[in-house]
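Chemist: Everything below, folded, please.
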Amino acid sequence: MTTFLLQFAYDRRDLRPTFRDPHIEYIANLHKQGKVVMGGPFTDATGGVIIFRAPDEAAAWQLVHADPYVIENVIGDLRLREWSVTVPSDE
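Modeler: Next up is the predicted model:
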């Protein structure tokens, strides 16, 4: 599995409370499946980061686009980058 880092910005902060529970449920479910390592908002509430594990970039984008926050345009400026994790090592 490859690690991907998603950085995003809140486009519609006013919609955040409405779709927060479905978003958290979705991300928590992916975490249980081993597809999300961690995630959360920046302390200044401008956006956040989610770290995904997926076989390839296309699969990672599928996970991103199924998130209720993405579907409902709560977040945007999506930047997905393959990330080479050095510490901790999988070895």
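Chemist: all contacts plus neighbour counts: C-alpha atoms, from now on.
Modeler: Will do.
Chemist: Could I get the buried residue list for stretch 12-25?
Modeler: Buried positions in stretch 12-25, judged by neighbour count with 16 or more other C-alpha atoms under 10 Å: 16, 23.
Chemist: Second input sequence below; structure requested for side-by-side comparison:
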Amino acid sequence: MKYYAVLLPMKDEEKSKQYRQDHIDYLNEKADAGFIFAKGRFTDGAGGLVIYQVDEFSQVEELVKQDPYVVQGARSFEIHEWEMKR
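Modeler: Here you go, the predicted model:
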């Protein structure tokens, strides 16, 4: 299992407001399925961060591209493999 940090920078604040519940529902569904380690918004309004736990980059890329925020153009995204240290 690998961890991927996904930054979701704000592109369109109005669309973000409009699709917020769809985005939250989507993330909750993926969290319930075991694909999300952590998630949250940036308090300065710049966007948010989701840390996915999947086997391959292609899996996280597919998940991110299905996020309603990305589909609707509310947010862009960056994916970085993340090495968690305890």
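Chemist: Just to check, Asp67 of the second structure is in contact with Gln21?
Modeler: No. Judged on C-alpha atoms under 8 Å, Asp67 of the second structure makes no contact with Gln21 at a distance of 11.4 Å.
Chemist: Assess the claim that Glu81 of the second structure and Met1 are in contact.
Modeler: No. Counting by C-alpha under 8 Å, Glu81 of the second structure stays clear of Met1, with 11.2 Å between them.
Chemist: For these two, indicate the residue with more neighbours.
Modeler: More crowded of Glu81 of the second structure and Met1, by other C-alpha atoms under 10 Å: Glu81, with 16 against 8.
Chemist: Tell me which residues of whichever strand or helix holds Gly39 of the first structure come out buried.
Modeler: Using DSSP states H and E, the element containing Gly39 of the first structure is strand 36-41. Across strand 36-41 of the first structure, burial judged by 16+ other C-alpha under 10 Å covers 36-37, 39.
Chemist: In terms of secondary structure, what does that strand contact?
Modeler: helix 16-32, strand 47-54 (3 or more C-alpha pairs under 8 Å, 6 or more residues apart in numbering; DSSP states H and E).
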